[in-house]
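# Got a predicted structure here, sequence first:
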Amino acid sequence: MYLTQGLHRGVQQRPDEVMTVFGQRRRTFTEVAERVARLAGALRGLGVGRGDRVAILAFNSDRYHEYLFAVPWADAVLNPVNIRWSAEEIAYCLRDSGTRVLFVDDAFAAMVPALREAVPELATVIHLGEGPGPEGSLGYEELIDGADPVDDVRRGGAELAGLFYTGGTTGSPKGVMLSHANLQVSWLGSAATGNLCPPGARVLHAAPLFHLAGLAAWGAAVLVTGSHVFIPAFEPVATLSAIAEHRITDALLVPTMIQLLVDHPALHRHDLGSMRNVLYGASPILQAVLERAMKAFPSARFTQAYGMTELSPVATLLGPDDHDRGFLRSAGRAGSHSEVRVVGPDGNPLPAGEVGEIAVRGGHVMQGYWNKPEETAAAIRDGWMHTGDGGYLDEEGYLYVVDRLKDMIVTGGENVYSAEVENALGRHPAVAQCAVIGVPDPDWGERVHAVVVLHPGETLTVEELRAHVKESIAGYKAPRSLEIVDGMPLSGAGKILKRELRAKHWSGEDRQIR
């Protein structure tokens, strides 16, 4: 199994049909394959060799799609960078991975000088935007035009497909190593439900492609030689317009996107009757929002996916029939590629209905964390990926996620690790002690909330705190609310009891997670 397999099949079976749509650009399967072969040739000419990491920092586009094929075609490894990270975080990811080639678009071109300074190993920047490129960069189209095509090496199987960086509980991102087989097992296992991307699907990519959820939707479409419609980023009207204009049949939307769509006044001005399948995931969804979405897309069937980057990313699926049966609070049952159980502190399975840690096993479990053997050993034990999420299974094998054992917050579909934010908060001169928790939020699912003890005589506002935090980490991780207290609740060992900090915010909720 290899990522370029679907492209070769598409050229064979649908050579002259449209594979990609981006703005006014439309390219057939044959055209995409020819460009990918030339882009791979250009990478080879730049010295990219077997297993080298090639990064991209860009919004969604047809060129991002070509990058996803060309890098493995050239025998190299993908490194999609989180577009919401700060320059400091991006630089860490590039240094840690040993990346020497970076693709950037117009939106991130201004960051290149700072990245070059922070990452001396960064030898080549390829500009795939429409405007003038950063100084010293190479033009994307010029590279393709000037390169000879090369044969696909068909890098695949257990070979590394990509490094996908996710937030770290210790404050620095971790590179999740996923093989070609990892990704394809997850995609094929999900597709085996029959609820995702049928042959001939027209798939809208509004979720970012750097995110494993967005990439999974891309992979599902590649598997069935579907057509891909790209918009740079999610925006309600642009998304609604794209669905109507291109007669979209399938889309991956995180819960925050769904809520913004169904609550938008322009919703009923667009014909959404082409939609057949909506896949949602990356964070839990409010039942009321889901019910509104099912009315807004009456012809669509809804499927929820639960998982994580380390699982490539799908572990369980809640299919359309499960939605119809009223299992809306469940995360579904193990996919055909996945084995799921709930374990106690000793690692042994717990009986149905008893809350413990969710553990997952299968061919989709990551190879490990890049250059982090201790973290890998802690996460994968006896072949089981210990997710850090708390939940329980019912008698029919439906999984219910009730809390996070890790101090992770999911806000607008993005993972935020409290330790990372606390590290940034702790650098503020007014802060004596701090804790970061997730609290319910009607728009974002969860909101990053800071609880702070100040040094005597100091004052602090949430605006000051946000400005300080955004100097070192991405803006979406900065606390949106602030609570100043005289002291923290502590355990006998002196550890802050976050469950007590969360209690007053989550009282009345049926689970400590959104």
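Right, received. Where do you want to start? Numbering: from 1, shown residues only.
# CA atoms for contacts and neighbours, from now on please.
Noted.
# since we're on residue 458, how many residues are nearby?
Residues lying near residue 458 (other Cα atoms under 10 Å) number 11.
# residue contacts, it?
Contacts for residue 458 (Cα atoms under 8 Å, 6 or more residues apart in numbering) come out as residue 430.
# Identify the spatial nearest neighbour of residue 386, chain neighbours not counted.
Setting aside the residues directly before and after it, residue 386 is nearest to residue 359 in space (Cα to Cα, 6 or more residues apart in numbering), at 4.5 Å.
# Please enumerate residues in contact with the helix or strand where the one you found lies?
Using DSSP states H and E, residue 359 sits within strand 356-362. By Cα under 8 Å, 6+ apart, the residues outside strand 356-362 that reach it are 315, 337-345, 350, 383-392, 405.
# same thing but 7 Å
Contacts to strand 356-362, defined as Cα atoms under 7 Å, 6 or more residues apart in numbering, come from residues 337-344, 383-392.
# Quick check on those: which are buried?
Among those, those classed as buried by 16 or more other Cα atoms under 10 Å are 337-343, 384-392.
# which pair in these spans the largest distance?
337 and 390 (21.3 Å; Cα to Cα).
# circling back: burial measure for the residue nearest to residue 386, as a count.
As a burial measure, residue 359 scores 25 neighbours (other Cα under 10 Å).
# and the gap between it and residue 348?
Using Cα to Cα, to the nearest Å, residue 359 is found at 10 Å from residue 348.
# Structure two is appended below for comparative analysis:
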Amino acid sequence: MNIAQHIERVCRQMPEQIALVFEERSSTYRDLNASANRMANLLRSLGIGLGDRVALLLPNTPAFVIAYLGAMKIGAIAVTLNVMLKPAELTVMLTDCGAPLLITTAELAAGLQRDKLPDLRQVVIAEGDPGADASLDELLSQNSAEAEAIELTVNTPAVIVYTSGTTGGPKGAVLSHGNVIANMQAKNDYLGTQSDDRLLLFLPLFHCFGQNAILNNALNAGATVVLQRRFDATLAIEAVIRERITMFNAVPTVYARLLALKTDIRALETVRLFLSAGAPMSATLAEHWWQVYNKPIHEGYGLTESSPFATYNHHQRYKLGSVGTPIAGVDIRIVDAEGNELPPGERGEILIRGHNVMLGYWNRPEATAQAIRDGWLHTGDVGLHDDEGYLYVVDRLKDVVIVAGFNVYPTEVEDVLYGHPAVAEAAIYGVPDEIQGEIVKAKIVVKPGHAVSAEELRLFCRERLANYKVPRIVEIVDSLPKNPTGKILKRVLRDTKTSIQYT
């Protein structure tokens, strides 16, 4: 098996079928496969082989798709990195994965801390002036368009996607070829994806949702992907109309934005399925959408560590507010703090078992052992299921804040704040937001004899963190609630309403 074999199969069956549309330029499956073959041969010429890491720091462009598929063909591991991260954050991840090769843009390469990356042997530029680095286009043109995906095992690592949990820093979730293939095939089966479907992809390809649930789902079915660099409501609606999109995948914030803009129902008439994942969707938003557009938003549930999907709310048996039932080959349990399985209607931690569960965290055996116990992935999410097995996600055990589908690790932000000379104590947590789902809030205790404004602290964070991690709300307080051992009680903070906020 090999993830890249799906485009080879479609290329044999329908070579002239349109695979990719980007900025109104189209590529057939023949074109895409040939480009992926050139990439595979290029990687080999650069000394990359089975198990070597190829870091991709790329926006949503055809270069990402080609580099990803080329890496899959030769059994290299694609490390897909968040383009919004700051140089210091990227250094941590590139050091951890030990990638000898990075494919990126000239703009993103300019900020790299190369002197701190001894394993990084070469940087290849896919967009912009390469300067002293190599040009991806030039290198590809020098390589043959003939290649074939090698046979791999179900447990051969395919991708490393960095995610943040509640203990330690960012961790690289290792997904196998078996994980990804089983997940995309299950999604194809549930959604009925066909070669005449057209999927709009504006969610980031570095994220598991865009990568597996949209890109691989579409390519496996021989469907067409209409790729956009990022979400822009106007451009997205224009693309839906122009390209006659049939499947629309997004996070809840996108649907909230479209509702706020009062998007004309006629603009969405070609869409047969609306899907949402990446963050919890409020029942109010889901119900409002259904009332306005006369079609439900089908939620799925999962996480990076589950490739990502574990459940899906069926379009044949849809239940409002539920994230559905387990996909084929996946089991879900709800357990109490002692690990005892709970009956329908009782809340507990959601556990996942199946072909979708990651191999583990890269270089983190202890974190892997904590996350996967007796074959069950402990999600840290709280949920319940009804008598028909439909899952409802009701809360999170973890303190991770989900901002528009992106995870924000509180300790990481707190560590930055503690680097400010005026900060004595800091607590980061999420508060509900109608557009983003959640936003980051900080409560700060200032050191005696010091003074600092909320805006100063936000600027301090903005210089060191990706924008979505920067606290939107900063509140200066006299003290923070703590338990007898001195641990800050974030539960109390979340439950406390204050009248003074600095934004």
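Looks like it came in fine. Just so it is clear, the structure is predicted and the values come from calculations on it, not from any experiment.
# Superposing both, give me the TM-score.
Once superposed, chain against chain, the TM-score is 0.94 (TM-score structural alignment, normalised by the length of structure 2); 496 aligned residues with a Cα RMSD of 1.9 Å.
# about what we covered before: give the equivalent position in structure 2 for the residue nearest to residue 386 of structure 1.
Matched to structure 2 by TM-score structural alignment, residue 359 of structure 1 sits across from residue 351.
# Roughly how far does that match sit from residue 392 of structure 2?
13 Å.
# and if you look at residue 419 of structure 2?
Residue 419 of structure 2 sits 39 Å away from residue 392 of structure 2, taking Cα to Cα as the criterion.
# Quick check on the two: which one has the bigger neighbour count.
residue 392 (21 against 12).
# Identify the residue spatially nearest to the residue mapped onto residue 385 of structure 1 from structure 2, adjacent ones excluded.
Here residue 385 of structure 1 is matched to residue 377 in structure 2, going by TM-score structural alignment. Spatial nearest neighbour of residue 377 of structure 2, chain neighbours left out: residue 352 (5.0 Å); criterion: Cα to Cα, 6+ apart.
# Count the residues that sit near the one you found.
Number of residues near residue 352 of structure 2 (other Cα under 10 Å) recorded here: 24.
# and the residue mapped onto residue 125 of structure 2 from structure 1, what does it touch?
In structure 1, residue 125 of structure 2 lines up with residue 127, judged by TM-score structural alignment. Neighbouring residues of residue 127 of structure 1 by Cα under 7 Å, 6+ apart: 103-105, 133, 137-140.
# Could you measure from the residue most central in space within structure 2 over to residue 307 of structure 2?
Nearest residue to the geometric centre of structure 2 (Cα atoms, centre = their mean): residue 207, 2.7 Å. Separation of residue 207 of structure 2 from residue 307 of structure 2 (Cα to Cα): 10 Å.
# hang on, residue 312 of structure 2 packs against residue 302?
No: using Cα atoms under 7 Å, residue 312 of structure 2 is not in contact with residue 302, being 9.2 Å away.
# so the longest helix anywhere in structure 2 corresponds to what in structure 1?
The single longest helix within structure 2, with elements called by DSSP state H, is helix 29-45. Mapped onto structure 1 using TM-score structural alignment, helix 29-45 of structure 2 spans residues 29-45.
# Downstream of the strand or helix carrying residue 94 of structure 1, the next helix or strand is which one?
Using DSSP H and E, residue 94 of structure 1 maps to helix 87-97. Per DSSP H and E, the first helix or strand lying C-terminal to helix 87-97 of structure 1 is strand 101-104.
# according to the alignment, that next one goes to what range in structure 2?
Under TM-score structural alignment, the match for strand 101-104 of structure 1 is residues 101-104.
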